[in-house]
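J.: Coordinates for the following, if possible.
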Amino acid sequence: MERRCPRTISLYARSRQPALSYEDPRKDFYVGAVPFGWTWGDSLGTQNSQGCSQPPLSQFGGNALSMTIRAHTFITLGKLCLQHGGLAKRCIAALARELETSSDAAVRNNVMIVMCDLCIRYPNLVDRYIPNLASCLKDRSLIVRKQTLNSLTHLLLEDYVKWRGPLFFRFLSTLVDDSEVIWKFSEFCLVQLLLKRQPTMLFQHFLEAIFHFNAYEGQAAYNKFTQTDREKALFSLKGEENASKRMKLYNFMLQHMEDEHRFHVTAKLCQDILGNFVDNVLPLNEDTEDILKDTLTILGCKDIKLTSLKSKNANHDDIVEEIEMAQAVMNQAKNKLISQVVKKNVIENIVPVVIALKQMLVKKRSPLVKHLMLFMKELMKDYRHEIKDILSADRQLASEIEFDLRRFDEQQEAEKQRQEAETSSGVSQQKTLDHPWFVQLEIFPPGTSIEGLAENSAHQGPTHPLAFLD
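T.: This next block holds a predicted model:
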């Protein structure tokens, strides 16, 4: 009888296991090799423009085999590597290179599956090539991206792969994939599977996510991963054009945090980012403007506010059980305690940093003053009395802040009215252009005589409706 290693999972066996699905499993893809006789082209599911680059020739090149045979050859090679560790050591580097060099989606898919199976059999051997596997999350083929997402989720759930290096951010970036199939499946994997195993994962990586997604490497503690230029280009979310994608990721992380984590995130954002800008630990330049802008936008968004402070006690009936009454009293006391802690944090940590940052931005005439004023407006809306108490000792500063907020509101209102006026004028102008009696004026070159124009028009006859009125 053939002996099998208990930790070995054959590719054929895995190909018969259903993939993770958030809807109907029968509609989903299956993890495994491409069935015999099924040929893939790169046109299959190519919904991502950020495809694999084409470095020099593959180490498996130099033959005239068809892509279908090559795809099945890698599956056979993978089965041999599962049984022979020496062969796996000799082939693993070439397999990883094939993920970048191959132009066929079936080959890349099968190589990815082989490497995931080798990760189960020889985890230490494949560990250094996890970034190569993660790069397949940005493959130009939709099926390869989904197969990679599925396989990495299985490996993470079974602890064959750890959240080391940039893997967390690679996985998280699939939430802004161009394909709805991918980002919905990624959300399912994170929320329903991975976050249940590690509920504090989003909180632990939140601050680093701001530096990573803005591609800033000048901070001493964050974003110190080893990345190739190809990986940076594939997963880049830097720049104003990707601001909405970054905010989608930040909001997702905040929405799936507990109130305790949101509270600590708020404190860290103010101390470790805003405070560093005030102390000139982080210089304010073109590379860091987006970091400060993202931080101020996050602090002013609704997802970072504590849900326990927004919830109100429901009206109870006259007859309430003792257990429910005790629970209601405990919740009320807990919310009151949390409210006091939050207000104390606002008074001691947030307001002084925000005031110092405002003075610095005004002095440098930075356009980020607008984003800071939006955050201050949210602060005044939630903690007006506490901020007035802390500013009571400095009447002039309190008057300046109140005046700035009032002027900012007026500017925002004027800008809104101007945009509405431009929109309405554009609509009315378009209606005028579309009117049947509208006359398009012609511009004639200098030296043209009016008599000549009149004579020509007399010979040509009326050219527009108003000519009949003469």
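J.: use CA for all of it now, contacts and neighbours both
T.: Noted.
J.: Give me the spatial nearest neighbour of residue 202, chain neighbours excluded.
T.: residue 253 (5.7 Å; CA to CA, 6 or more residues apart in numbering).
J.: State the distance from that neighbour to residue 206.
T.: From residue 253 across to residue 206, the span is 7 Å (CA to CA, to the nearest Å).
J.: what does residue 262 give?
T.: Relative to residue 206, and taking CA to CA, residue 262 is found at 10 Å.
J.: before we move on, what about residue 333?
T.: Counting by CA to CA - residue 333 and residue 206 are separated by 29 Å.
J.: do residue 137 as well
T.: Distance from residue 137 to residue 206, by CA to CA: 21 Å.
J.: And for residue 229?
T.: 24 Å.
J.: which of residue 262 and residue 206 has more neighbours?
T.: residue 262 (21 against 18; other CA atoms under 10 Å).
J.: List the buried residues in stretch 291-310.
T.: Within stretch 291-310, the residues scored as buried using 16 or more other CA atoms under 10 Å are 291-300, 303-306, 308.
J.: okay, how far is it across it, tip to tip?
T.: 28 Å.
J.: Same check on stretch 283-296?
T.: 16 Å.
J.: what does it rub up against?
T.: When contacts are defined by CA atoms under 8 Å, 6 or more residues apart in numbering, stretch 283-296 is touched by residues 210-211, 214, 216, 239-240, 247, 269, 273-274, 277, 282, 368, 371-372, 375.
J.: before we go on, could you also do this sequence so I can check it against the first one:
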Amino acid sequence: CVHYTSLVDRFVPSMADLLRDPNELLRKQATMVLASLLSENFIKFKGPLMYRFLYGLSDPAATVRSFVECLFIRIIHKRSPTIFTQNFVSVVCVLNGWSGHPSYPGAADNESFCLREHPPRRTAVYRFMLSLMTQAQKFSVCAQLVTGFLAAFADAEGQQRLKLPRTEAEAGGQALSDAFALLCCKEMRVCFSPKLASQEEDESPEAETIASSLSAAVSGGSAAAVGGAEAARGAFSGLLRRVVCESIVPVLIQLKDLMEAERSPFLGRLRHCLCEILREFRDDLPDVLGSDAKLVEEIAFDLAGGASARAGANGNLGEAPEGSAAAEKKALWDAAYEAGYGSKPHLFKKRHSIGSFMAASAASAPAPTPAAPESAAPHEARLVRSPRRISLRRPAASPSPAASPTASDLTATASDITASDITASDYTQTGSEVPSPSP
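T.: As a prediction, this is how the structure comes out:
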């Protein structure tokens, strides 16, 4: 490696394949050898090697995982702080094993390192990458997800538009779900706040550079006029608002209309995404959404009523046109509100169940008066017949000067009293009717 570095490059993929070996010791040794070569700059961290080390960020063994994290933090990220920003969307496609996107075909050569069947491990990789990004870098990734990834499903700008996946089980469906989840995650959501953006632009020395490149690459000529000079003057929050209004929201609205026409199962996720992005612009929805008054009312309804939290359950949120299924559902909710459920028609959180109403009505009803027990005659004899013992018991009599009978006088075992000894007079003593003989 020291003298013939070019001869080693052909063997790097084979060495990196050991990062997914079932043996933990082999994975650890391969990580250490490759890390030492990378630290001395004998091999380049690019192409398949990068995806294989990102796969190692979700290794089941904590020792291997911590070693890979240390490599990224101390060596890779210090050399190239923007490596995650430039390859984030490609990583989403590779980890889902989807090579159908024309701009990100890297998954074709890394099928063995995809995490399609392991969503928690994919989430761990995404969170680690986002944890090493600045505010401006996160916003750049968000713009790439919308204008570079999602725009291919809505409008490919002269190219063939990608077909929307029908189910989440497909590789493209999982990649689309990951894109929506990333736009709504806590780590990415803060980049849509102008207050947080203005606070971080003073702390991040790279905000000016990222803002200039973002304005040129994402929003084209409209935001480019405001790009580098405006960010250099410390107006990154103004650039954020401009890019959201002119580049991100129009793509999401176009994709929403397409999903509604095709009845896509991803419509609820997109609506939730749109609500989370516009949450910081709720006071300026007409300016952000333009002349679409219906969409403004729907987004305002979702933001005010918290209906975006139910986006995964159904795709129809907000006000719906008359006669539709969503309008009938809203009418049922209004009727339930009139019946006493919930505090507001659109806030259906603190509702009571039918069981609680029944319990409340039962508690308010007057308690039934217990019936007085029937008083038995002082010396009424009762015949008690059991499988093993036949006994004649007398209830406790009122106190009298006469001596009370003992247990031996009142109890007789089955061996002493036979069936022939029980005559009709015994039954008439208790006031019962004589049983008719069996046929």
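J.: Could you get me the TM-score between them?
T.: TM-score of the superposed chains, computed with TM-score structural alignment, normalised by the length of structure 2, equals 0.57; 284 aligned residues with a CA RMSD of 3.5 Å.
J.: ok, back up a step: translate the residue nearest to residue 202 of structure 1 into the numbering of structure 2.
T.: Here residue 253 of structure 1 is matched to residue 129 in structure 2, going by TM-score structural alignment.
J.: Does that match belong to a helix, a strand or coil?
T.: helix (DSSP: H, G, I helix; E, B strand; the rest coil).
J.: Please work out how many residues are found near it.
T.: 19.
J.: so it makes contact with residue 84?
T.: Yes: counting by CA atoms under 8 Å, residue 84 is a contact partner of residue 129 of structure 2 at 6.3 Å.
J.: Quick one: list the elements packing against the helix or strand where residue 309 of structure 1 lies.
T.: Element membership for residue 309 of structure 1 (DSSP states H and E) is helix 307-310. Contacts defined by 3 or more CA pairs under 8 Å, 6 or more residues apart in numbering; DSSP states H and E place helix 307-310 of structure 1 against helix 322-345.
J.: start and end residues in structure 2 for the helix or strand following the helix it packs on, please.
T.: Later in the chain than helix 322-345 of structure 1, the nearest helix or strand by DSSP H and E is helix 351-363. Here helix 351-363 of structure 1 aligns to structure 2 at residues 249-261, judged by TM-score structural alignment.
J.: Now do the helices in the stretch 1-150 of structure 2.
T.: According to DSSP state H, counting those that start in this stretch, the stretch 1-150 of structure 2 carries its helices in the segments 5-8, 12-16, 24-39, 48-56, 62-71, 77-79, 83-95, 119-131, 135-143.
J.: Which one of the ones you listed lies nearest to residue 409 of structure 2?
T.: Nearest to residue 409 of structure 2 among the helices of the stretch 1-150 of structure 2 is helix 119-131 (79.8 Å), distances taken as CA to CA.
J.: what comes into contact with that closest one?
T.: Helix 119-131 of structure 2 has contacts (CA under 8 Å, 6+ apart) with 54, 55, 57, 58, 84, 95, 115, 138, 187, 188.
J.: In structure 1, what stretch matches stretch 138-147 of structure 2?
T.: Using TM-score structural alignment, stretch 138-147 of structure 2 pairs with 262-271 in structure 1.
J.: likewise stretch 70-87 of structure 2?
T.: Counting by TM-score structural alignment, stretch 70-87 of structure 2 sits on residues 188-205 of structure 1.
J.: what about residue 164 of structure 1, neighbour count?
T.: Residues near residue 164 of structure 1, counting by other CA under 10 Å: 11.
J.: before we move on, what about residue 387 of structure 2?
T.: 6.
J.: Tally up the residues packed near residue 215 of structure 1, please.
T.: 19.
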